[in-house]
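Trainee: Turn this into a structure:
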Amino acid sequence: MITEDDICNVHMMTEEEKYNLLKDVIIDYDRKEDNLIQILHMAQAIFGYLPTEVQHFIASQMDLSVSKVNSVLTFYSFFSTKPKGKYTISVCLGTACYVRGGKEVLNKLKDELGIDVGETTPDKRYSLTVMRCIGSCGLAPAMTINGKVYKQVNPNRIKRILGTLK
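Mentor: All right, here's what the predicted structure looks like:
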């Protein structure tokens, strides 16, 4: 049985150990296609993202086609085939945030980080995403960094906010 400690310690594991852990996950989920989404979640927790090699491994272990595995993971926005940065910055572009300057906040982040939405900086420090609503409409514009909400953000605060992460 996979424990929470196993998932928390993946950063100290070798690639071989990660694949062995993923194999145990697949076995724990009975290699059933109905459990593919849960297995993909666990695989992403283990590897940080779902590269082609991991997709092939899952497909072979579950006796599924790679196209089946890939079609499920690309359908859902919470899966990633690219490595993420240490800090995932998500800018809210829901209605309230958008009309109160969310787009300008996003543009400033793009300029500061030198990346576009869906990309990660070359040093793997930052990833940039957008969300449609984070439930903080009264605090608009808002963004999150690794889940922490930053309220009433404006482009002038971006450098300072990023500076707190260094």
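
Trainee: For the rest of this, base every contact and every neighbour count on C-alpha atoms.
Mentor: Fine.

Trainee: for the chain, longest helix please?
Mentor: Criterion DSSP state H: the longest helix present in the chain is helix 15-28.

Trainee: and Val149, what helix or strand is that in?
Mentor: Taking DSSP states H and E as the definition, Val149 sits inside strand 148-150.

Trainee: Second input sequence below; structure requested for side-by-side comparison:
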Amino acid sequence: MARINEFISHYPEGKKKSAMLPVLHAVQDAHDNWLSVPLMNKVAEILEVHPIEVYEVVTFYTMFNQHPRGKYTFEFCRTSCCSIRGGEDMLDYACNKLGIKEGETTEDGMFSVVGTECLGACGYGPMLQLGDFYHEHLTEEKFDALVEDCKQGKIKLD
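Mentor: Sure, this is the predicted structure:
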């Protein structure tokens, strides 16, 4: 709550709603990287808004997870520039390699694969985002190496 109150303090009196994005990030970070309906309801209570206002934000932004994700979430850009360069094929390859469908998590909780809208690297597709980092000009070999690096703990997300 101290961190949430700090975010709220950055906005004028009566404008708690303005702190919604940083508050949602803080809550998600503190709760295994996802936001359950009870957590979203609590955010609404804290910010003194209707729960639907929080749901609208959480469902709009792909950075908020509405269900548990793997430790490593591969976010594949699926807009036209990446698709033309094989982005959809790479997403399919990742799902097949990991034995899951898009939006699912491996049984061991290690990996999730999701499609997302433009990640702003249109000249470098196909690409994916893992944590705060982009992996561009993606190939099957590059993806395989990335998965191995994750398995060996070489990829740090903090």
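
Trainee: Any idea what the TM-score is?
Mentor: Once the chains are laid over each other, their TM-score by TM-score structural alignment, normalised by the length of the second structure reads 0.72; 147 aligned residues with a CA RMSD of 2.8 Å.

Trainee: how much space between Gln44 of the first structure and Asp116 of the first structure?
Mentor: 22 Å (CA to CA, to the nearest Å).

Trainee: Please identify which of those two sits among more neighbours.
Mentor: Using other CA atoms under 10 Å as the criterion, Gln44 of the first structure and Asp116 rank with Gln44 on top: 20 against 16.

Trainee: for that one, what are its contacts?
Mentor: 50, 79-80 (CA atoms under 8 Å, 6 or more residues apart in numbering).

Trainee: re earlier: which residue range of the second structure does the helix or strand following the strand holding Val149 of the first structure align onto?
Mentor: The C-terminal neighbour of strand 148-150 of the first structure among helices and strands, as given by DSSP H and E, is helix 158-163. Alignment note (TM-score structural alignment): helix 158-163 of the first structure is matched to residues 143-148 of the second structure.

Trainee: Show me how far stretch 60-75 of the second structure is from its chain's centre.
Mentor: Between the centre of stretch 60-75 of the second structure and the centre of its chain there are 3 Å (CA atoms, centre = their mean, to the nearest Å).

Trainee: repeat for stretch 121-130 of the second structure
Mentor: That offset, for stretch 121-130 of the second structure, works out to 15 Å (CA atoms, centre = their mean).

Trainee: Give me the buried positions along the match of helix 158-163 of the first structure.
Mentor: Residues of stretch 143-148 of the second structure classed as buried by neighbour count (16 or more other CA atoms under 10 Å): 143, 146-147.

Trainee: hey, where'd the helices end up in the first structure?
Mentor: Using DSSP H, the helices assigned to the first structure run over residues 4-8, 15-28, 36-47, 52-62, 66-75, 95-97, 103-113, 158-163.

Trainee: and the longest one, what does it pack onto?
Mentor: Meaning helix 15-28 of the first structure. On a contact count with 3 or more CA pairs under 8 Å, 6 or more residues apart in numbering; DSSP states H and E, helix 15-28 of the first structure meets helix 36-47, helix 52-62.

Trainee: Among these, show me which one is buried the most.
Mentor: Mean neighbour count, computed with mean count of other CA atoms under 10 Å, is highest for helix 36-47 among those, reaching a mean of 19.
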